[in-house]
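Asks: sharing a model that was predicted from the sequence below.
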Amino acid sequence: MAIRSELDRSNPEAFASAPVERIDIPKKAIYRLSIYHRCLQRLVENGQETVSSSALAKAAGVKPAQLRKDLAYFGQFGTRGLGYPVETLASMIRDLLGRERLQPVVLVGGGNLGSALLRYQGFQKEGFEVVAAFDAEPEAVKARGIGVPVFSEKELEERIEADGVRLAILCVPGSIAQSLANRLVSAGVSGILNFSPVVLDVPEDVVVNNVDLALELEHLSFFVR
């Protein structure tokens, strides 16, 4: 992960333009940084210039000590009694997460769930653009009124390689999920958001985030019995 070095908490402008270097950040911390970024974006929209660690932690649903630990990856900055500069911190996290420009994403599987995700308007706000969808029956997906270009799965490798796409959303039945994941990885995809109900076997340098909706509901049901 890229991160700023030589941070000067008394000079936010120098902080924002400092050079970047590579550093390893735990996967769970990256997830929390995404939540902090979303909270900071709301503060920016509301015109708030600074935020305390306790206020940001409360908005993100974490303990202040955890937030300060996560933000320590950026070095020591912020002003005691005033807090963190909202726009500067949001910019730093956005840079770390690769959101300075829209990241292209493809979606594989245009069934009910896939089509619902293709209609979702919030991806661009968070820095992502679904540039193409793939399905065994592309015409049937197009008939659902999808605005994203939909192609046959046969064109998957060609279009991913041509567009330099590195992120994919997988919404296919479990029986074909692994074979399609293999094709995605071979085409250059290194991050997969997996909605298929199977555990994918991928190389170590490929990151998979699994979203099992039935499993999540089962987990919730335990607490509402």
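Replies: Okay, I see it.
Asks: going by C-alpha atoms from here, please, whenever you check contacts or count neighbours.
Replies: Fine.
Asks: in the longest helix belonging to the chain, which residues are buried?
Replies: In the chain, assigned by DSSP state H, the helix with the most residues is helix 27-45. Of all the residues in helix 27-45, those buried under the rule 16 or more other C-alpha atoms under 10 Å are 29-30, 32-41, 43.
Asks: and stretch 100-119, by the same measure?
Replies: Residues of stretch 100-119 classed as buried by neighbour count (16+ other C-alpha under 10 Å): 103-111, 114-115, 117-118.
Asks: can you check stretch 149-156 too?
Replies: Val150, Phe151, Glu153, Leu156.
Asks: swap in stretch 162-178?
Replies: Val165, Arg166, Leu167, Ala168, Ile169, Leu170, Cys171, Val172, Ala177, Gln178.
Asks: how about stretch 51-70?
Replies: Neighbour-count burial for stretch 51-70 [16+ other C-alpha under 10 Å]: Val51, Ser52, Ser53, Ser54, Leu56, Ala57, Ala60, Pro64, Leu67, Asp70.
Asks: just the ones of those in helices?
Replies: Filtering the buried residues of stretch 51-70 for helices - DSSP H - leaves Ser53, Ser54, Leu56, Ala57, Ala60, Pro64, Leu67, Asp70.
Asks: circling back to that earlier point, between the buried residues of stretch 149-156, which sits nearest Gly188?
Replies: Leu156 (11.0 Å; C-alpha to C-alpha).
Asks: what separation do you get for Ala14 and Glu6?
Replies: Taken as C-alpha to C-alpha, to the nearest Å, the spacing of Ala14 relative to Glu6 amounts to 9 Å.
Asks: burial measure for Met2, as a count.
Replies: One thing to correct before we go on: residue 2 is Ala, not Met. Residues near Ala2, counting by other C-alpha atoms under 10 Å, number 16.
Asks: contacting residues for it?
Replies: By C-alpha atoms under 8 Å, 6 or more residues apart in numbering, the residues touching Ala2 are Val20, Glu21, Arg22, Ile23, Asp95, Leu96.
Asks: what helix or strand is the second one on?
Replies: To tie it back to what came earlier, the one meant is Glu21. When secondary structure is defined by DSSP states H and E, Glu21 falls within strand 20-22.
Asks: and the comparison structure, right after this:
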Amino acid sequence: MDENESRAPRTGLPSATVERLAIYLGVLNTLEEQGVATISSGELAAAADVNPAQLRKDLSHLGSYGIRGVGYDVQSLRFHIDQNIGSAEDWPVVIVGVGNLGRALVNHSGFLSRGFRVVALFDADPAVIGRTVEGHRIHPLTELAAVVTDPQATIAVIATPVHAAQQVADQLVAAGVGCLLNFAATGLDLPPRVTVRRVDLGSELQILAYHRLRSLADTAMASNVTVSALGD
């Protein structure tokens, strides 16, 4: 097999598999930093909070890299996942909206370790335009087309208030950016060719609250059953 062919990303991976592969990659990055050389499928599944059978099925899309009785070589598996979900590339990232969330994202250490680098910041607030955050100058949106020199390879992060998100997204798409990560708590009406991922922190917290309530209810029910049994 040609070396370039072996390194080419596999197409047609299920979306849910891609999401889990990104989680596995995060675990493997941490393990490599800690100097861990090998890990079993059970240990990796537990660290990623998935079923071991599901993990093995996900990794089967990439080929078999595990060794029976030994497990997975952390560095090798990390490399193969990198190659297949695109994080081994050097992806430029622009952040629109440099409030508290935007500034936190600029400082996010996980970007570089996954192959992403922040290249530009944008905001509509005249009070912050021209300032720098971690060495990056904050530009007005009117400079978007001039600053984003390779829009097709650029990923844009929208960290604006809800009311501004759609207009910002439209400007990004008009400039040629086709991949958006949306932190604004609203949907975006965009052409089908544009890939959008929405991160709704409020919804995630509500889901956690639901599971916490269920856990408390199950604990209370188990406690009542135990008391009832003792009474009998």
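Replies: Received, thanks. Bear in mind the structure is a predicted one, so any value in this text is a computation, not a measurement.
Asks: hang on, the earlier thing: and the two most separated of the buried residues of stretch 100-119 of the first structure?
Replies: Of all pairs drawn from those, the widest gap by C-alpha to C-alpha lies between Gln103 and Gly111 and measures 23.3 Å.
Asks: list just the nearest of the buried residues of stretch 100-119 of the first structure to Leu193 of the first structure.
Replies: When these are compared for distance to Leu193 of the first structure, the smallest value, 9.3 Å, is given by Leu107; criterion: C-alpha to C-alpha.
Asks: can you tell me which residue sits nearest the middle of the first structure?
Replies: In the first structure, the residue lying closest to the centroid (C-alpha atoms, centre = their mean) is Ser34, at 7.1 Å.
Asks: map it onto the second structure.
Replies: Structural correspondence for Ser34 of the first structure with respect to the second structure (TM-score structural alignment): Ala22.
Asks: who touches its match in this structure?
Replies: When contacts are counted by C-alpha under 8 Å, 6+ apart, Ala22 of the second structure is found next to Ile81, Ile85.
Asks: before we move on, what about Arg78 of the second structure?
Replies: Leu25, Leu28, Asn29.
Asks: possible to save the residues you listed as TSV with distance to Ser64 of the second structure?
Replies: Written out in TSV, the entries for those read as follows (distance: C-alpha to C-alpha, whole Å):
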residue	distance to Ser64 of the second structure
Leu25	16
Leu28	16
Asn29	19
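Asks: before we move on, the earlier item: what's the average distance of the longest helix of the first structure to the second structure?
Replies: After superposition onto the second structure, helix 27-45 of the first structure lies on average 1.4 Å away from the residues it aligns with, using mean C-alpha distance after the TM-score superposition for the first structure.
Asks: looking at the first structure, which strand is longest?
Replies: What stands out as the longest strand in the first structure, according to DSSP state E, is strand 128-135.
Asks: and that strand against the second structure, how far off on average?
Replies: Here strand 128-135 of the first structure, set against the second structure after superposition, deviates by a mean of 0.7 Å using mean C-alpha distance after the TM-score superposition for the first structure.
Asks: of the buried residues of stretch 51-70 of the first structure, closest to Pro197 of the first structure?
Replies: Distance to Pro197 of the first structure, by C-alpha to C-alpha, is smallest for Ala60 among the buried residues of stretch 51-70 of the first structure, at 28.5 Å.
Asks: contacting residues for the closest one?
Replies: Going by C-alpha under 8 Å, 6+ apart, Ala60 of the first structure touches Arg32, Ile35, Tyr36, Cys39.
Asks: the second structure: which residue goes with that one?
Replies: Aligned partner of Ala60 of the first structure by TM-score structural alignment: Ala48.
Asks: neighbours around the corresponding residue of the second structure for Phe222 of the first structure, how many?
Replies: The alignment partner of Phe222 of the first structure in the second structure, by TM-score structural alignment, is Tyr210. Neighbouring residues of Tyr210 of the second structure were enumerated by other C-alpha under 10 Å; the total is 12.
Asks: how about Val196 of the second structure?
Replies: For Val196 of the second structure, the tally of surrounding residues (other C-alpha under 10 Å) stands at 19.
Asks: in the first structure, what stretch matches stretch 103-121 of the second structure?
Replies: Stretch 103-121 of the second structure lines up with residues 115-133 of the first structure when matched by TM-score structural alignment.
Asks: Arg99 of the first structure looks like it's in a strand, true?
Replies: No: Arg99 of the first structure: not assigned to a strand; according to DSSP: H, G, I helix; E, B strand; the rest coil it is coil.
Asks: how much space between it and Ala90 of the first structure?
Replies: Where Ala90 of the first structure is concerned, Arg99 of the first structure sits at a distance of 10 Å (C-alpha to C-alpha).
Asks: now which residue in the second structure aligns to Thr79 of the first structure?
Replies: Using TM-score structural alignment, Thr79 of the first structure sits opposite Ile67 in the second structure.
Asks: mind listing what its match touches?
Replies: Contacts here follow C-alpha under 8 Å, 6+ apart; on that basis Ile67 of the second structure touches nothing.
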